[in-house]
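*Asks:* A structural model of the following input is requested.
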Amino acid sequence: MVAGADQPDAHNDSVIALEDRAAWRAALASPRPVIAHLNADTTWLLQLPVPGSVTTSSRSRSKTKSKAPERSRFNILIDPWLQGPQSDVASWFSTQWHVVAPTVQNMQELDEVLVMLEEGDPLNDPNESKTPATSYIDCVVISHEFTDHCHQATLVELPKSVPVVATEKAADLIRSWAHFDTVITTPGFSASTPDWQQVLVDHTGALPPWLGIGRVITEGNALYYHSAVMIAFDLGYSPNQRATRSRDNAPQGQSEAIIYSPHGIKGSDLECLNTAGIKTLALLHGLHNVRIWMTAQLNLGALNGIQAVRASGARYWIATHDEAKRGGGFISWLLQRTTYSLRDVVEADKAKDTGDADGDSADYKFLELGSGDGLVLS
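*Replies:* Modelled structure (predicted):
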């Protein structure tokens, strides 16, 4: 069953208020990943602990110079959109604005916060810049080419040296801006993939060897909109003795993944994770069912999310992409939204348990993190 079923909401004592910098720093003292919601929609910061066995020399060989020896966290920014509107096709067709203010106003502010979290209190000299010489944002992940995920005005605030990992259409779009030095197209991961490190790891050195970023795909399935980005990592990685990850010999508790699916993904598409011996730590999947009248299904919503979290075996289900943004343009008149709450999820999950012939029950924690909330993924 979903944890916290008797609670009226999904906000509990484990949630960190990011404005409390001391609490955020305390969370980063944990040996586990920390995830932070930077707006009320679908901009996230994933802070992975750098494996303790990674040596100074192995880190210095990376093209990403920000991963200096003293760094304890590798910071992954996901689908950043902070200020201003987002518009697809044309402003008259579809334009949206945030309703809830983001946690940070721009990329420079985020970088300054990351410096403070990593290095401690700001320097005593108020005239000295707090902006780091090299960005503490180690890479950016883009899930879709649509501007609420791939927001040019926000992205170009980043230094050119920050690597970007994006799905195919988004990667082509970002390359056309001629801003970033490194743009990597996400490789595919499916049931036929024997080892995520063989397929997902960027062997050019732009990203560390204990991290892989790709897209979950299903053979014969050409759907792109309802897909998922997979961020796989091995916190027990050793540069001198690489563990073999196969279906028959997968080291327990080492290969983990965050599955990010802002529009939703069918549960059957995620079954490959378990067969590959990967522990799904968290699934980011929305609650709201969003569609265009008589035309297209956009966000699959909570009822699909229950199937997806069960299939993935995720420890956490975290809601995403559910901000009811202020909309304008032609499409805004056709958008239909069915909202679901935690209580709705709990009731639907109970019904699913009752209907299961095998009697198996899913065991995961569901949370809704607002803008400015964070969580240690234990």
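
*Asks:* C-alpha only now, for contacts and for neighbours.
*Replies:* Will do.

*Asks:* is it true that residue 142 touches residue 170?
*Replies:* Yes - using C-alpha atoms under 8 Å, residue 142 is in contact with residue 170, at 6.9 Å.

*Asks:* where do the contact lists of these two overlap?
*Replies:* residue 150 (C-alpha atoms under 8 Å, 6 or more residues apart in numbering).

*Asks:* ok, the two, which is more surrounded?
*Replies:* More crowded of residue 142 and residue 170, by other C-alpha atoms under 10 Å: residue 142, with 25 against 22.

*Asks:* ok, which stretches of the stretch 101-250 of the chain are helices?
*Replies:* Secondary structure of the stretch 101-250 of the chain by DSSP state H, counting those that start in this stretch: the helices cover 107-119, 152-155, 168-177, 196-199.

*Asks:* so what's residue 261 up against?
*Replies:* 226-229, 283-286.

*Asks:* what do you get for residue 182?
*Replies:* Residue 182 neighbours (C-alpha under 8 Å, 6+ apart): 161-164, 206.

*Asks:* neighbour-wise, which of those residues leads?
*Replies:* residue 164 (27 neighbours).

*Asks:* would you confirm that that one contacts residue 143?
*Replies:* No - between residue 164 and residue 143 there is no contact, the gap being 10.9 Å when judged by C-alpha under 8 Å.

*Asks:* list the residues that contact the residue nearest to residue 101 when sequence neighbours are not counted.
*Replies:* Spatial nearest neighbour of residue 101, excluding adjacent residues (C-alpha to C-alpha, 6 or more residues apart in numbering): residue 39 at 6.8 Å. The contact partners of residue 39, by C-alpha under 8 Å, 6+ apart, come to 82, 100-103, 370-372.

*Asks:* narrow those residues to those that are buried.
*Replies:* 82, 102-103, 370-372 (16 or more other C-alpha atoms under 10 Å).

*Asks:* another for comparison:
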Amino acid sequence: MKFHKLNDDCSWLWELNGIKVIVDPWFTLSQIDGHRLFSEQFHQTHQPLVSNLPQIDYLFISNPFTDHCNKETLLQFDSSIPLIAKKSILKKIEKWNHFQRLIPLQDAPFLIKEYKPSRFLDFVHSAYLFDTEEGSVLFAPHGTKTEGIPKVDVLVTTTTRYHLPFWLGGTVNLGTQQAELLYKQCEARLFLSTHDERKIGKGLVERFAKKEYTNELPFVTYLSAGDELDYVII
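*Replies:* Take a look at the predicted model:
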């Protein structure tokens, strides 16, 4: 398995079973939720150009929010590249009339299973299991609180805590304590951090956001944008 961090937030290029998948590409300067007066976030670091990326086999989108499902970025990819996501996200992307093949999780080239959060009406904290012949990856970009998580080889999740009042969504990124619990729960051999960029925010949401960052947990591997890691299960 190969993991290439494309930016300091949540965009990746993974190679699993020889299949190259770009995960959650967001390469525009900023992303807006609803309206820029409500929430706009800006990258602080240089972003890759879609035209400079290697040829890929699939795109995977984990969440409908614009820092994961970024229309301006995704429309730069060739329309013939198949895009994988759960059905609710595919419905959103289908309206763009761009991608020729939209693939639900059950039709992916290897097993992708969503573990939904235990809390009712929680639309943020899903985890995805990628299970391949080379090994298994659990991807939980905001963290997760759910039951039945299996043992995996690689855990990819956030160590950042991003908290909002309940009326703005509550705790979005669950932070280090929950990350450590998840790490112990799934007994991963490798823990890669993701979705931890210290972005600049503007708008109403930024006024109320409380953020806690760390890059010092001894059991976590922190990659910077452009870093690559080959991982072989022995």
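
*Asks:* possible to save the helices of the stretch 101-250 of structure 1 as JSON lines with distance to residue 294 of structure 1?
*Replies:* JSON lines is the format used below for those (distance: least, C-alpha to C-alpha, whole Å):
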{"stretch": "helix 107-119", "distance to residue 294 of structure 1": "39"}
{"stretch": "helix 152-155", "distance to residue 294 of structure 1": "30"}
{"stretch": "helix 168-177", "distance to residue 294 of structure 1": "26"}
{"stretch": "helix 196-199", "distance to residue 294 of structure 1": "39"}
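
*Asks:* out of those, which comes closest to residue 183 of structure 1?
*Replies:* helix 168-177 (6.4 Å; C-alpha to C-alpha).

*Asks:* which strands or helices does the closest one pack on?
*Replies:* strand 183-185 (3 or more C-alpha pairs under 8 Å, 6 or more residues apart in numbering; DSSP states H and E).

*Asks:* how far apart are the strand it packs on and its match in structure 2?
*Replies:* For strand 183-185 of structure 1, the mean deviation from structure 2 after alignment is 2.2 Å (mean C-alpha distance after the TM-score superposition for structure 1).

*Asks:* leaving out the residues flanking it, which one is nearest to the residue mapped onto residue 48 of structure 1 from structure 2?
*Replies:* Per TM-score structural alignment, the equivalent position to residue 48 of structure 1 in structure 2 is residue 16. Leaving out its chain neighbours, the residue that sits closest to residue 16 of structure 2 by C-alpha to C-alpha, 6+ apart is residue 1, at 5.2 Å.

*Asks:* let me know the closest of the contacts of residue 39 of structure 1 to residue 138 of structure 1.
*Replies:* Nearest member of the contacts of residue 39 of structure 1 to residue 138 of structure 1, counting by C-alpha to C-alpha, is residue 82, at 18.2 Å.

*Asks:* alignment lookup: that closest one to structure 2.
*Replies:* Looks like residue 82 of structure 1 aligns to residue 27 there (TM-score structural alignment).

*Asks:* from residue 179 of structure 2, how far off is its match?
*Replies:* Between residue 27 of structure 2 and residue 179 of structure 2 the computed distance is 26 Å (C-alpha to C-alpha, to the nearest Å).

*Asks:* surely residue 327 of structure 1 touches residue 98?
*Replies:* No - in this structure residue 327 of structure 1 lies outside contact range of residue 98 using C-alpha under 8 Å: 9.0 Å.

*Asks:* conserved subset of the contacts of residue 182 of structure 1 in structure 2?
*Replies:* Contacts conserved in structure 2 for these, using both residues aligned by TM-score structural alignment, their matches' C-alpha atoms under 8 Å: 161-164.

*Asks:* looking at these, which are in strands?
*Replies:* residue 164 (DSSP state E).

*Asks:* ok, the aligned residue in structure 1 for residue 137 of structure 2 - contacts?
*Replies:* Using TM-score structural alignment, the equivalent of residue 137 of structure 2 in structure 1 is residue 258. Residues near residue 258 of structure 1 by C-alpha under 8 Å, 6+ apart: 230-232, 280-284.

*Asks:* quick check: the farthest pair among the residues you listed?
*Replies:* 232 and 284 (14.0 Å).

*Asks:* what's the single longest helix in structure 2?
*Replies:* helix 175-186 (DSSP state H).

*Asks:* mean deviation of it from structure 1?
*Replies:* Looks like 0.7 Å for helix 175-186 of structure 2 (mean C-alpha distance after the TM-score superposition for structure 1).

*Asks:* three-state assignment of residue 25 of structure 1?
*Replies:* Secondary structure for residue 25 of structure 1, judged by DSSP: H, G, I helix; E, B strand; the rest coil, is helix.

*Asks:* from residue 207 of structure 1, how far out is the closest residue to it other than its chain neighbours?
*Replies:* Leaving aside its sequence neighbours, residue 25 of structure 1 sits nearest to residue 117 (C-alpha to C-alpha, 6+ apart; 5.6 Å). Separation of residue 117 of structure 1 from residue 207 of structure 1 (C-alpha to C-alpha): 22 Å.

*Asks:* ditto for residue 366 of structure 1
*Replies:* Taken as C-alpha to C-alpha, the span from residue 366 of structure 1 to residue 207 of structure 1 is 30 Å.

*Asks:* could you do residue 321 of structure 1 as well?
*Replies:* Taken as C-alpha to C-alpha, the span from residue 321 of structure 1 to residue 207 of structure 1 is 27 Å.

*Asks:* all set, thanks.
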